[in-house]
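**Q** coords below, sequence missing:
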């Protein structure tokens, strides 16, 4: 097996497990690290057949503890989500095999098919990509699974929010008070729970900006947090990511685009605000972790300080918006 770099080396037990799930005439001929993930090691495996055919698989291995919960739970959820999404309007990787308890591998692992395309985190072309992202999220929320996934969990509380230095203290205090109240009642939907530009793959034209005519979404990845809950939560998550990645004005614009695409949010302004501010308050606890994948993707200007400033501006704008 040829590795593009030493870090791509697949551990022996995991390699043997992967081989057991290949066709009889196939072998692994290469592996490379996929960057951008924040919760697991990701490797792209090149699989060759005797007739010269080549295909690619993706191996996800949880090596370290995660903020989202036990690896076993995350891999069960991802495997169930990939099975649920088969044949729907959302293109997701196909499940090949899963070892959630590391019964066969060195670490809990999942093997899936590789999708074409790449994430786009550049500012250029965002105007054209925004409605594509919105329509994709509406399609995800339209999925009706035969077996409902577990209810969403909120990993942050009013007491764990971290107010950035120089932030609008009054606005942050008011936002924190909002999430001290019980969650609003909601109509449940199938949620991705980490729908954002880093997990959406685009098939781009050979030339031109990333939002040029002809760009299309080729798939959505990273379903380890798939849950059941309010559509507002997914919308708020993507809106917050866009606000930090591209500028605070893009958060509300995504919310509008989602509704223009046919998506439905909470019926009252108070309920919508609850979900809108819950996500940026959660982000306040892990700004460094949020910024790192963007920096690795080439957005070096998105320092922790810049992201904190955008987070403050975005949260303040939510609290100042007319109800």
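**A** The structure has been received and is ready for your questions. Keep in mind that this is a model prediction, so the values were computed, not measured. Residues are numbered from 1 along each chain as shown.

**Q** only C-alpha atoms for contact and neighbour calcs from this point on.
**A** Fine.

**Q** Which stretches in the stretch 51-200 of the chain count as helices?
**A** Ranges of helices within the stretch 51-200 of the chain are 71-85, 126-141, 169-178, based on DSSP state H, counting those that start in this stretch.

**Q** Mind checking those for the one nearest to residue 265?
**A** Comparing the helices of the stretch 51-200 of the chain against residue 265 with Cα to Cα, the closest turns out to be helix 126-141 (10.8 Å).

**Q** what about residue 47, which SS state?
**A** strand (DSSP: H, G, I helix; E, B strand; the rest coil).

**Q** Find the nearest non-adjacent residue to it, please.
**A** Nearest-residue entry for residue 47: residue 28, 4.5 Å, with adjacent residues in sequence omitted and distances by Cα to Cα, 6 or more residues apart in numbering.

**Q** The host helix or strand of that neighbour: which residues count as buried?
**A** Assigned by DSSP states H and E, residue 28 belongs to strand 26-33. By neighbour count on 16 or more other Cα atoms under 10 Å, the buried set for strand 26-33 is 26-28, 30-33.

**Q** Point to the residue nearest the middle of the chain.
**A** To find the centre residue of the chain, average its C-alpha atoms and take the closest one (Cα atoms, centre = their mean): that gives residue 194, at 3.3 Å.

**Q** contacts for the strand or helix carrying residue 13?
**A** Element membership of residue 13 [criterion: DSSP H and E] is helix 12-20. Contacts to helix 12-20, defined as Cα atoms under 8 Å, 6 or more residues apart in numbering, come from residues 27-28, 104-107, 111.

**Q** adding another structure so you can compare the two:
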């Protein structure tokens, strides 16, 4: 990419900031927008080295006015998480630099290393990937920071749930009643807080889904301290919407099979499962759009809402 193209892709102040964090003799030769994010703009920058090789880094910038107010907190949490994870076996990007208050860039930004692999959102090979996701989440929950991140936050309330058109009203009313109760006690764990297939990178050999392996976990801006059940519930909801309710129910089993520990009481597990599913009711459109852009064109807002209804109903039916 020419210098003119480079400047057009990366804003001037941000460009200067990125350059300050490159090695001597390096330059940006290409910039490519990465899809799939909801809150931030993502660019993959290809860096030409002085020896003629290239390497990639990723620039994350909060541009949307709806999210800029949260950027300082989110970027600081992500920077802290990436620093912590360098001493663990969790495959996360390496932190290069962060400007959480836009002191140097046009917008709050973070620069990190690029991980190999790609997100895989299709149904093919899912039976292989679900146990891999479960084992990876168990490894994340095993991280023990010296200073835990801030406690988890849930914004959904019984009064803000958005019942999909045509939903099973009795099942949803019962589910809403579940989250009217106080949160169950829990043993704190290090949470990713947005662990789901869209934030996990895979290497999948051609025609060999059984040989898939996880190469990275990204988007650590919501890292929190809270119950393992909450991360498990979030991934379960996403699997249910991507692949059908049965896979949402299956993930909790896979997590336990991988050595993870969930709440002992079924009622406590249900609380976290329902809380995350109902939280998704407020953002079905935002969730569905990146999936369609990634190739799951059949996942319209209506289809995702119908799957959410089916999942909530399945959770309530599973109570016995």
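**A** Arrived safely, thanks for sending. Bear in mind that the values here come from a model prediction, so they are computed numbers and not experimental data.

**Q** if I pick residue 151 of structure 1, what's in contact with it?
**A** The contact partners of residue 151 of structure 1, taken as Cα under 8 Å, 6+ apart, are 227-229.

**Q** brain fart, residue 31 of structure 2
**A** For residue 31 of structure 2, the set of contacting residues under the criterion of Cα under 8 Å, 6+ apart consists of 1, 6, 9-10, 43-46.

**Q** most neighbours, which of those residues?
**A** Ranked by neighbour count (other Cα atoms under 10 Å), those have residue 45 at the top, with 25 neighbours.

**Q** quick one: it from residue 148 of structure 2, how far?
**A** Applying Cα to Cα, to the nearest Å, one obtains 32 Å for the distance of residue 45 of structure 2 from residue 148 of structure 2.

**Q** Tell me the residue in structure 2 aligned with residue 319 of structure 1.
**A** The pairwise alignment with structure 2 assigns residue 319 of structure 1 to residue 316, based on TM-score structural alignment.

**Q** Hmm, I typed the wrong one, I wanted residue 262 of structure 1.
**A** Residue 262 of structure 1 maps onto residue 259 in structure 2 when the alignment is built from TM-score structural alignment.

**Q** Around its match, how many other residues sit close by?
**A** Each residue near residue 259 of structure 2 was counted by other Cα under 10 Å, and the total is 12.

**Q** That one and residue 136 touch, don't they?
**A** No: using Cα atoms under 8 Å, residue 259 of structure 2 makes no contact with residue 136, being 10.8 Å away.

**Q** So residue 218 of structure 1 belongs to a strand, correct?
**A** Yes: with three-state DSSP as the criterion, residue 218 of structure 1 is part of a strand.

**Q** Just to check, it is in contact with residue 204?
**A** No: distance between residue 218 of structure 1 and residue 204: 9.2 Å, which falls outside the contact criterion (Cα under 8 Å).

**Q** what sits in contact with each of the two?
**A** Where contact means Cα under 8 Å, 6+ apart, the residues bridging residue 218 of structure 1 and residue 204 through contact with each are residue 117.

**Q** Does the residue nearest to residue 311 of structure 1 when sequence neighbours are not counted lie in a helix or a strand, and which?
**A** Counting by Cα to Cα, 6+ apart, residue 311 of structure 1 lies nearest to residue 244, which is 6.3 Å off, once chain neighbours are set aside. In the assignment (DSSP H and E), residue 244 of structure 1 maps to helix 231-246.

**Q** matching residues in structure 2 for that helix?
**A** Mapping helix 231-246 of structure 1 onto structure 2 (TM-score structural alignment) gives residues 228-243.

**Q** Just give me the neighbour total for residue 248 of structure 1.
**A** As a burial measure, the neighbour count of residue 248 of structure 1 was computed by other Cα under 10 Å and equals 24.

**Q** swap that for residue 165 of structure 2, sorry
**A** By the measure other Cα under 10 Å, the count of residues near residue 165 of structure 2 is 11.

**Q** now do residue 41 of structure 1
**A** Burial measure for residue 41 of structure 1: 19 neighbouring residues, criterion other Cα under 10 Å.

**Q** That one: what's it in contact with?
**A** When contacts are taken as Cα under 8 Å, 6+ apart, residue 41 of structure 1 is in contact with 33-34, 60-63.

**Q** Which among those residues count as buried?
**A** Restricting the contacts of residue 41 of structure 1 to buried positions leaves 33, 60-62, with burial counted as 16+ other Cα under 10 Å.

**Q** which one of these sits closest to residue 78 of structure 1?
**A** Nearest to residue 78 of structure 1 among these, with distances taken as Cα to Cα, is residue 60, at 10.7 Å.

**Q** which residue sits closest to that closest one in space, ignoring its chain neighbours?
**A** Setting aside the residues directly before and after it, residue 60 of structure 1 is nearest to residue 42 in space (Cα to Cα, 6+ apart), at 4.7 Å.
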